[in-house]
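Student: sequence plus predicted model, see below.
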Amino acid sequence: MTDHGAPASLPGWHPVYSGKVRDLYLPDDDTDQRMLLVASDRVSAFDHVLEPGIPGKGELLTTLSLWWFAQLAGADGGAPVPNHLAGDQTDIPDAVRGRAMIVHRLEMLPVECVVRGYLTGSGWLEYQAHGTVCGIPLPEGLNDGDRLPEPLFTPAYKAPLGEHDENITFAQTVELVGADRAAQLRELSLQTYRRAADTAAARGLILADTKFEFGIRDGVLTVADEVLTSDSSRYWDADAWRNGATPAERMASFDKQIVRDWLASAWDKTGTPPELPAEIVARTAAKYRELIDRLTTD
């Protein structure tokens, strides 16, 4: 796997995990209970890490996560949502500064908390076949990209590395984490989605869906990993959604959909994926940057 800028070693830290996008380091000092979470420039689609990466992607994702953590901590005037940031970030090594976060160690929960505010993607396919999304019945007559009557909490089980996450029911979530914790996850996920959707709407954007990951620290439910980034969320331009003539125009997203669309047309999903053309890389990077500019520029 190409690192796209993630060094093999960092002074004072040692690597313990490398995912499709993020690398995790622990401190060499065993008494230090923090972790270093580094976002690389790697890009994945259809369960493959692709070549080349998206230049600057790791820094863009980190910048957006930090901005959202600040909003949810109360910068937007709302009630603070605890996050995993470990206070002072000055210990980040220079080699990964700008695309890394020092975070607390959490007892991570095995549930990916997905919230859908609009009908699209796999939800649209299921709705066409069964009139449901993740088994939840919906009204008849909805179209691809339509706003749902109410945001839906549709959790998934976080499968072991290399396996696919699996959509689960709320009852299965209760079995995994207990009734009280499942209710907390649902309520906080829906509240946070609505809050973020309002923030995005004020900037001419639609937050169609997103996913959160939570852990426990000192008994407190705490949001972790990335949050509300273009890798974990689907954002649309509000004007295009209202006025677009086709689904593609209405739902052009600020993420790696450009990569997915190109790969779906250029590869039959057998063997090694082809290398991404320079034009696809450049367009994708521009979309990531545009989203940050739209959200964070007053």
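Tutor: Alright, I've got the coordinates. Numbers count the residues shown, from 1 in each chain.
Student: drop to CA atoms for contacts and neighbour counts, all remaining ones
Tutor: Fine.
Student: so how far is the strand or helix carrying residue 59 from its chain's centroid?
Tutor: Using DSSP states H and E, the element containing residue 59 is helix 57-70. Relative to the chain's own centre, helix 57-70 is displaced by 11 Å; criterion: Cα atoms, centre = their mean, to the nearest Å.
Student: wait, what's in contact with the residue nearest in space to the middle of the chain?
Tutor: Nearest to the geometric centre of the chain sits residue 232, at 1.5 Å (Cα atoms, centre = their mean). Residue 232 sits next to 210, 211, 212, 226 when contact means Cα atoms under 8 Å, 6 or more residues apart in numbering.
Student: make it 7 Å
Tutor: 210, 211 (Cα atoms under 7 Å, 6 or more residues apart in numbering).
Student: could you pull out the strands for the stretch 101-250 of the chain?
Tutor: Along the stretch 101-250 of the chain, counting by DSSP state E, counting those that start in this stretch, strands occupy 107-118, 132-133, 136-137, 147-153, 156-157, 166-167, 205-217, 220-224, 233-237.
Student: in CSV: those strands, plus distance to residue 70 and mean neighbour count.
Tutor: Putting the strands of the stretch 101-250 of the chain into CSV (distance: least, Cα to Cα, whole Å; neighbours: other Cα atoms under 10 Å) gives the following:
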stretch, distance to residue 70, mean neighbour count
strand 107-118, 20, 21
strand 132-133, 32, 19
strand 136-137, 33, 12
strand 147-153, 23, 16
strand 156-157, 26, 20
strand 166-167, 30, 15
strand 205-217, 16, 22
strand 220-224, 12, 20
strand 233-237, 17, 22
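Student: residue 295 is nearest to which of the ones you listed?
Tutor: strand 205-217 (8.3 Å; Cα to Cα).
Student: mind giving me the packing neighbours of the closest one?
Tutor: Applying 3 or more Cα pairs under 7 Å, 6 or more residues apart in numbering; DSSP states H and E, we find strand 205-217 packed against strand 107-118, helix 179-201, strand 220-224, strand 233-237.
Student: what's the second one in contact with?
Tutor: In this case it means helix 179-201. 113, 115, 153, 173, 174, 206, 207, 295.
Student: taking strand 205-217 as reference, get the angle to that helix.
Tutor: Helix 179-201 and strand 205-217 are oriented at 150 degrees to each other (axes from the mean of the first three to the mean of the last three Cα atoms, to 10 degrees).
Student: ok, the first one next?
Tutor: Taking the same axes, to 10 degrees, one finds strand 107-118 and strand 205-217 inclined to each other by 160 degrees.
Student: A further structure is provided below for comparison with the first:
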Amino acid sequence: MHSTPLIDTQLADIPARHGKVRDVYDLGEHLLLVATDRISAFDWVLPTGIPDKGRVLTGVSQFWFDQLDTPHHLVTTEVDQMPLPDGVDREVLRGRVMLTKKAQVVPMECVVRGYLAGSGWKEYQQSGTVCGVQLPSGLVESDRLPEPIFTPATKAEMGEHDENISFERMAAEIGTELAEELKARSIELFNKGSAHAEKCGLLLADTKYEFGHADGELILIDEVMTPDSSRYWPADQYQPGGPQPSFDKQFVRDWLLASDWDRNSTPPELPEEIVEKTRAKYIEAFERISGGEFAWK
């Protein structure tokens, strides 16, 4: 039997920020990022958690930080090596926490798209562009793009939407030199991620990276190419011309859309079947990407 979902964490007397999925604690020299089992859809955090989802996100991020030859913020995922206060239940945190360097966050989502999906597909239908990038005419939903494109977005505050912006606007806001470096780094990471994913029978349709400055260096932060920050598709089912099955919240979204929930009031609890199917999808993504067995089955 799998574990009870971790919905909320409270580490006594430690300053914290609570996001949609992560609780971030300030330990002085470092940050402690706790990936809970919360799941959000349609800008709402749902009342039902997905057991071990946070462990999948942490495990996938750790895999990529280990694989990618790029400066990053991860110090350790080993709970016993972390400077936690006395009395903290380390077992609850095991597998779902990252001790990280502090960084001054660049206020941009660095999105790279290899396929035409989501908000990119919507914009393309209207204007033939994605975030100001002109694309060939005649593409259909989920088509592979001639080459990956960099489509930044502003980082929204809690409860607000990220806003897709042009590269030119990004450069105007943070400086051309930094914008060019972020673009080059993001596309390089995406190409490495895509190549690995394809070996695992997955297509990395799009993903977002976040960066920050620490000790005078631009480093990769937050989560990396997880099922929450990326769109992964099974390669053997890929068929352009419509939406693709994915390794994220698809069961949850589909169930909510079919329910009578109005998206303006508190969301309903998810049925156990949807929770189980969603958990299984996250674990499958972890095992395919990492090549290892999920330890909390």
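Tutor: Nice, I can see it. Worth saying up front: this structure is predicted, and the values here are computed from it rather than measured.
Student: any chance you could compute the TM-score here?
Tutor: For these two chains in superposition, a TM-score of 0.89 is obtained (TM-score structural alignment, normalised by the length of structure 2); 279 aligned residues with a Cα RMSD of 1.8 Å.
Student: show me what contacts residue 154 of structure 2?
Tutor: Per Cα under 7 Å, 6+ apart, neighbours of residue 154 of structure 2: 107, 108, 109, 162, 163, 164.
Student: show the contacting residues for the aligned partner of the third one in structure 1.
Tutor: When you say that, I think you mean residue 109 of structure 2. Aligned by TM-score structural alignment, residue 109 of structure 2 pairs with residue 112 of structure 1. With contact taken as Cα under 7 Å, 6+ apart, residue 112 of structure 1 is in contact with 155, 156, 157, 158, 211, 212, 213.
Student: how far away is the equivalent of the third one over in structure 2 from residue 174 of structure 2?
Tutor: For residue 157 of structure 1, the aligned position in structure 2 is occupied by residue 154, per TM-score structural alignment. Residue 154 of structure 2 sits 11 Å away from residue 174 of structure 2, taking Cα to Cα, to the nearest Å as the criterion.
Student: now the helices and strands packed on strand 205-217 of structure 1 in CSV, with distance to residue 95 of structure 1?
Tutor: What follows is those, written out as CSV (distance: least, Cα to Cα, whole Å):
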stretch, distance to residue 95 of structure 1
strand 107-118, 27
helix 179-201, 31
strand 220-224, 23
strand 233-237, 28
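Student: so for residue 45 of structure 1, which of these sits nearest?
Tutor: Closest to residue 45 of structure 1 of these, according to Cα to Cα: strand 233-237, at 14.8 Å.
Student: what's the average distance for that closest one when superposed on structure 2?
Tutor: On superposition with structure 2, the average gap between strand 233-237 of structure 1 and its aligned counterparts reaches 0.5 Å (mean Cα distance after the TM-score superposition for structure 1).
Student: what range does that strand cover in structure 2?
Tutor: Against structure 2, strand 233-237 of structure 1 falls on residues 230-234 (TM-score structural alignment).
Student: if we can go back for a sec, what lies in contact with the helix holding residue 59 of structure 1?
Tutor: By Cα under 7 Å, 6+ apart, helix 57-70 of structure 1 touches 39-41, 83, 98-100, 226-229, 285, 288-289, 292.
Student: which one (most neighbours) among those?
Tutor: residue 40 (30 neighbours; other Cα atoms under 10 Å).
Student: what's the counterpart of it in structure 2?
Tutor: Under the alignment (TM-score structural alignment), residue 40 of structure 1 pairs with residue 36 of structure 2.
Student: I figured that match hits residue 18, correct?
Tutor: No - judged on Cα atoms under 7 Å, residue 36 of structure 2 makes no contact with residue 18 at a distance of 10.1 Å.
Student: please tell me how far residue 84 of structure 2 sits from residue 93 of structure 2.
Tutor: Taking Cα to Cα as the criterion, residue 84 of structure 2 is separated from residue 93 of structure 2 by 11 Å.
Student: ok, now residue 134 of structure 2?
Tutor: Following Cα to Cα, the distance that separates residue 134 of structure 2 from residue 93 of structure 2 is 45 Å.
Student: go on, residue 176 of structure 2?
Tutor: 40 Å.
Student: export the strands of the stretch 101-250 of structure 1 to JSON lines and tack on distance to residue 198 of structure 1?
Tutor: Conversion of these to JSON lines gives the following (distance: least, Cα to Cα, whole Å):
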{"stretch": "strand 107-118", "distance to residue 198 of structure 1": "12"}
{"stretch": "strand 132-133", "distance to residue 198 of structure 1": "23"}
{"stretch": "strand 136-137", "distance to residue 198 of structure 1": "24"}
{"stretch": "strand 147-153", "distance to residue 198 of structure 1": "13"}
{"stretch": "strand 156-157", "distance to residue 198 of structure 1": "25"}
{"stretch": "strand 166-167", "distance to residue 198 of structure 1": "26"}
{"stretch": "strand 205-217", "distance to residue 198 of structure 1": "9"}
{"stretch": "strand 220-224", "distance to residue 198 of structure 1": "19"}
{"stretch": "strand 233-237", "distance to residue 198 of structure 1": "12"}
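Student: so which of those gets nearest residue 32 of structure 1?
Tutor: Residue 32 of structure 1 lies closest to strand 205-217 among these, at 15.3 Å (Cα to Cα).
Student: what's the mean deviation for that closest one versus structure 2?
Tutor: Strand 205-217 of structure 1 sits 0.4 Å off on average (mean Cα distance after the TM-score superposition for structure 1).
Student: what range in structure 2 does that strand sit on?
Tutor: Going by TM-score structural alignment, strand 205-217 of structure 1 lines up with residues 202-214 of structure 2.
Student: identify the residues contacting the matching stretch?
Tutor: So stretch 202-214 of structure 2 is in contact with 102-106, 109-115, 186, 194, 197, 218-222, 224-225, 229-235, going by Cα under 7 Å, 6+ apart.
Student: got it, and stretch 270-290 of structure 2?
Tutor: Contacts of stretch 270-290 of structure 2 (Cα under 7 Å, 6+ apart): 48, 50-51, 53, 56, 60, 63, 197, 200, 227, 247-249, 251-252, 293-294.
Student: the same query, at a cut-off of 8 Å, please.
Tutor: 47-53, 56, 59-60, 63, 196-197, 200-201, 227, 247-252, 255, 292-294.
Student: which of the residues you listed are buried?
Tutor: Buried members of these, scored by 16 or more other Cα atoms under 10 Å, are 48-53, 56, 59-60, 63, 196-197, 200, 227, 247-252, 294.
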